[in-house]
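S.K.: Here is a sequence with its predicted model. Questions after.
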Amino acid sequence: MSINVNSQLTKKEAEVSEYLDKVLNIIEKKEVTAEEAKWITEETVNGFRENVNPGFLEYRKTVTKDGQFAAVEWSDGDSCFKDLNGNEYIDCLGGFGIYNVGHRHPKVMKAVQDQLQRQALHSQDLLDPLRAMLAKVLAEITPGDLKYSFFTNSGTESVEAALKLAKMYSERTTFIATTKAFHGKSLGALSATSKNMFRKPFLPLVPGFRHVAFGDIDMMRKTFEACALTGEDVAAVLLEPIQGEGGIILPPKDYLKEVRALCDEYGALMILDEVQTGMGRTGKMFASELYDVVPDIICLAKAFGGGVMPAGAVVAKEEVFKSWFPNPFMHTTTFGGNPLACSAALATISVLIEEQLPQRAAEVGEYFLQGLREVAEAHKDKVLEIRGQGLMIGIEFHDDEVGYEVSKGMFDRGVLVAGTLINSKTIRIEPALTIKYEEVDAVISRFKEVLESL
């Protein structure tokens, strides 16, 4: 006897089921009608207001105008994306540095789709091959003698894993981080992050964190000395080679080498957070290569999954990582290193190497920087400084309001940029490393238009 499933549903279940069918039908579509676009926009705005967080609607108003906060992204490819109404934008935000190999790179998409046809997630018990293969590749391409990998789903998870690894290896509990640093918002990573707005509501955080000024090697040295004198020996120094959310802040010459020397002198580990600077962004595969420094632990995420899958990693020297050998379950994650994420990361690294994207980032970045600086030369009353490395560029203005207005103006002209979480006066330029020269020229031209219109 067959059972009429629908007759078994409650009224609420039937309503939810009908809504789900409509949404899944929308997902299936490559193009939508004007009526469908209107419905999707209304559902999106109402959903954020009633069920996600209405604060996001206010946030969007600060970087757009005339109701464009309701712009709904729909599709993407190469270095651009389109909204629901077909408007195309050059993506110079890049998901905060996710799309290094571009939006939906065919090789990354194919690897994930091929893996999905066979197995999506792993059993958690048997050995999964792609995790082993990805770890081998990372041991080959990361600086120096970094060897063992632990896989995560995000940057903050990578930082958390690095902090725990450093504690377990050193049996010390003191960490040095820097002002203007951003390492994530889970409790451990937030303890290293410096912005008071994010920290205050959650105090007390993980104890043992000291913050010193980024780039001030004398202050770093004195902090090491003080910790040693008080019996609070430093487990590790945690740094971004180039500060991203802090406003694209480059370190002074030889700063990272001097920090490395201090770590060696005091028996501390050096952890480099390359979540944003890694995977070719700065003109090298890893920014630590720019400064000829080998960390004890490196943290990766963002672009690691090719802009297709959430993926991250911590790679460490054997001497450090072996503290997890006796019990590999001391730190685990259900989804970290899953087959889909590993397939995406493997394909991403392949694209970065084959298309020589780190080298391209260096060349295009220099061209981009020069063009932006030439435009800004006539607007010194608005633009304080333009700085960067590779395709990690920051434009700092004299005040927040100018930054907001420039962000709005660029969006109105089909270019997506945004401020940084630590320094709202600075907007970032972090496009795909595949961005075309004519797109760079278009961004520079529209930047000029916006500055002249203010």
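M.R.: Great, that's in hand.
S.K.: use CA for all of it now, contacts and neighbours both
M.R.: OK.
S.K.: Buried residues of the longest helix seen in the chain, list them for me.
M.R.: If you go by DSSP state H, the chain has its longest helix at helix 357-376. Residues 357-362, 364-369, 371-373, 375-376 are the ones in helix 357-376 that count as buried (16 or more other Cα atoms under 10 Å).
S.K.: Give me the contact list for that helix.
M.R.: Contacts of helix 357-376 with the rest of the structure, by Cα atoms under 8 Å, 6 or more residues apart in numbering, involve 101, 279-285, 351-352, 383, 386-393, 433-434, 437, 440-441, 444, 447-448.
S.K.: What are the buried residues along the helix or strand following it?
M.R.: Using DSSP states H and E, the helix or strand that directly follows helix 357-376 along the chain is strand 383-389. For strand 383-389, burial by neighbour count (16+ other Cα under 10 Å) applies to 383-384, 386-389.
S.K.: Please compare the first structure with the one that follows:
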Amino acid sequence: MTVIQGARVDTEEEILGLYRAHLSKGRATLAELFGSHMEVESSGAWLTTSDGERFLNAGGYGVFIMGARHPLVMEEVERQLHTHPTATRILLEPTVARAAEALVSVMPEGLDRVHFALSGAEAVETGLKLARAGGRRRIVSMLGGYHGKTLGALSATAKEVYQAPFRPLVPDVRHLPFGDAEALEAELRAHPGEVCVILEPVQGGGGVIIPPPGYLGRVAELVRAYDGFLVLDEVQTGFGRLGEWWGADAEGVVPDVLLTGKALGGGVLPVSAAVATREAFRPFDKDPYVHTATFSGQPLLMAAVQGAVRAVKEERLVSRARDLGAVLLSCPGLRPGPAARRPPGPPAGPFRTARPGRRPRGGRRRRTRPGHLGRRPRRRGARLCRRRARHRGGAAPGAAGEPRLGVPAAAADAAAQHARRADRHRVRGHRPQPGGGHRLRVRRERHRHRPRPPRPRPLRHRRHGRQRGDDHPAGDGRIRQDGRPVAARRRPGHRLPALRRRP
């Protein structure tokens, strides 16, 4: 820690040391690779680092739909903080009741029972437990979906890299292709009355994958036909992120349980919720202590929920998110769900490499692994990430290899202006290529490499490397029978292979 103008300032080296000593060595190494930037302040759509740089905050995995430290949310939280921040969990507490009322007021009709939690994974666990309590012991989730990393949520998350260290997981879990209604119907037909289907209206962790039109409505229809249980995970997609309050609203779907979180805390505090129908919530009505948590529904968190709902309503953030989405989609460099449209294979990330086998300009030929950053990976990686973040805003890469842009709708005008400017200065670089790649190259879009016509290669004498004229006695030795000349590149000492004259 250093002192600058009388104030104590944490240095990057000190924070990295604390990460290695008390948190995660791997996380510290990853941070050092990308420049060791420390975020120290956030306001609205902008994030400030310790070195004074400002970035458009497109990260947070969907938390900042209304930006950071929204005034209406902060007002509610500060008022509750100075009166009654934490409850005893024994007596009735009015703030949680008002928060539940506010949340139900924006839910699809029929969802009127609320259980509050802290994280999205806890909300997923609540939905799965309600399904099991209702007799649905089999779980069906979608390939590419993400539902969290607690044991039950991890079982529904079809990510081998997350699941492998913790097997065995919850049994009777099946993963089906996202968007394939026929595969889902076959599974439901094989196990009527036993299946809980959990899915996201639009997959976030899988690469912002948008299903075919009508898919969500068809899923709800099949679940009802085969007496199943439908859980919609809207932790990322809800609260206006898709241009509607909920992804379910787009197709008029009412699930048994709808999960929300992230933006529910207004970008200030962590809070999530599972909102269910009366029939689905019946096991919790019978025994109010069968599924509880100490910090579930605490007054300070509930104040943030009330402020968040109020902010979205009063500032019309749902319609602003819809307008901002149209602006972003008009930028050629930004597109929805690229992983949904391209065939399986290496992801086409936001960066592109030079073609394999080509010599990097100004250097010798080197064969490197895909994504190799050269001799100074930390410096080069930090420079690339900083440049990308300046042009496109700070964002977290998805599983499909492309950054997910979670742009705050509360700052739609500034975000749209930044997106247009970013599109004019797009950064190109890394994309894995079959057979290896080369060092990353960053070029502006208007300076993309254009192929040059091949230069003529003069004929060479096989001994001395000197060019001979057509009148030379040995000239016919350089012409094959089919009439094509034997060429060699201009290189000192290069020799042609010995040729046998054919009679």
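M.R.: Good, I have the coordinates. Keep in mind that what you see is a predicted model, and the values were worked out from it rather than measured.
S.K.: Tell me how they score on TM after superposing.
M.R.: After superposition, the two chains reach a TM-score of 0.82 (TM-score structural alignment, normalised by the length of the first structure), with 398 aligned residues with a Cα RMSD of 2.5 Å.
S.K.: Buried only: go through the contacts of helix 357-376 of the first structure for me.
M.R.: For the contacts of helix 357-376 of the first structure, a burial check counting by 16+ other Cα under 10 Å picks out 101, 279-285, 351-352, 383, 386-393, 433-434, 440, 444, 447-448.
S.K.: before we move on, back to that, in a markdown table, list the buried residues of strand 383-389 of the first structure along with distance to E245 of the first structure.
M.R.: Formatted as a markdown table, the buried residues of strand 383-389 of the first structure follow (distance: Cα to Cα, whole Å):
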| residue | distance to E245 of the first structure |
| --- | --- |
| V383 | 19 |
| L384 | 17 |
| I386 | 15 |
| R387 | 14 |
| G388 | 13 |
| Q389 | 14 |
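S.K.: from these, which two are the most distant?
M.R.: By the measure Cα to Cα, V383 and Q389 form the most distant pair in these, at 18.2 Å.
S.K.: Give me the neighbour count for G349 of the second structure.
M.R.: 19 (other Cα atoms under 10 Å).
S.K.: Just give me the match in the first structure for A58 of the second structure.
M.R.: Residue correspondence to the first structure (TM-score structural alignment): A58 of the second structure is matched to C92.
S.K.: Distance of that match relative to F368 of the first structure?
M.R.: 12 Å (Cα to Cα, to the nearest Å).
S.K.: Strands of the stretch 151-300 of the first structure, start to end?
M.R.: For the stretch 151-300 of the first structure, applying DSSP state E, counting those that start in this stretch gives strands covering 174-178, 209-212, 234-239, 269-273, 297-300.
S.K.: so what does the first one touch, helix or strand wise?
M.R.: What that stands for is strand 174-178 of the first structure. helix 187-192, strand 209-212, strand 234-239 (3 or more Cα pairs under 8 Å, 6 or more residues apart in numbering; DSSP states H and E).
S.K.: Now do the shortest one: which range of the second structure does it align onto?
M.R.: Translated: strand 209-212 of the first structure. Counting by TM-score structural alignment, strand 209-212 of the first structure sits on residues 173-176 of the second structure.
S.K.: on that earlier part again, go through the helices and strands packed on strand 174-178 of the first structure and name the closest to Q117 of the first structure.
M.R.: Short answer: helix 187-192, nearest of these by Cα to Cα, at 35.7 Å.
S.K.: Relative to the second structure, which residues correspond to the closest one?
M.R.: Counting by TM-score structural alignment, helix 187-192 of the first structure pairs with residues 151-156 of the second structure.
S.K.: Now stretch 11-26 of the second structure: buried residues?
M.R.: By neighbour count on 16+ other Cα under 10 Å, the buried set for stretch 11-26 of the second structure is 12, 16, 19.
S.K.: for it, the distance to its chain's centre please.
M.R.: Centroid displacement of stretch 11-26 of the second structure relative to its chain, using Cα atoms, centre = their mean, to the nearest Å, is 25 Å.
S.K.: what's in contact with it?
M.R.: By Cα under 8 Å, 6+ apart, the list of residues contacting stretch 11-26 of the second structure reads 1-2, 27-28, 32, 36-38.
S.K.: In strands only, show me the residues you listed.
M.R.: T2 (DSSP state E).
S.K.: And the contacts of stretch 11-26 of the second structure, which of them are buried?
M.R.: Buried subset of the contacts of stretch 11-26 of the second structure (neighbour count, 16+ other Cα under 10 Å): 28, 32, 36-38.
S.K.: and of those, the nearest to A190 of the second structure?
M.R.: Among these, A28 lies closest to A190 of the second structure (Cα to Cα), at 48.0 Å.
S.K.: The closest one corresponds to which position in the first structure?
M.R.: Mapped onto the first structure by TM-score structural alignment, A28 of the second structure lines up with L57.
S.K.: Next, the contact list for its match, please.
M.R.: L57 of the first structure neighbours (Cα under 8 Å, 6+ apart): 45, 48-49, 69-70.
S.K.: Inside helices: which ones of these?
M.R.: V45.
S.K.: Closest one of the contacts of L57 of the first structure to I249 of the first structure?
M.R.: I249 of the first structure has its nearest neighbour among the contacts of L57 of the first structure in F69, at 29.4 Å by Cα to Cα.
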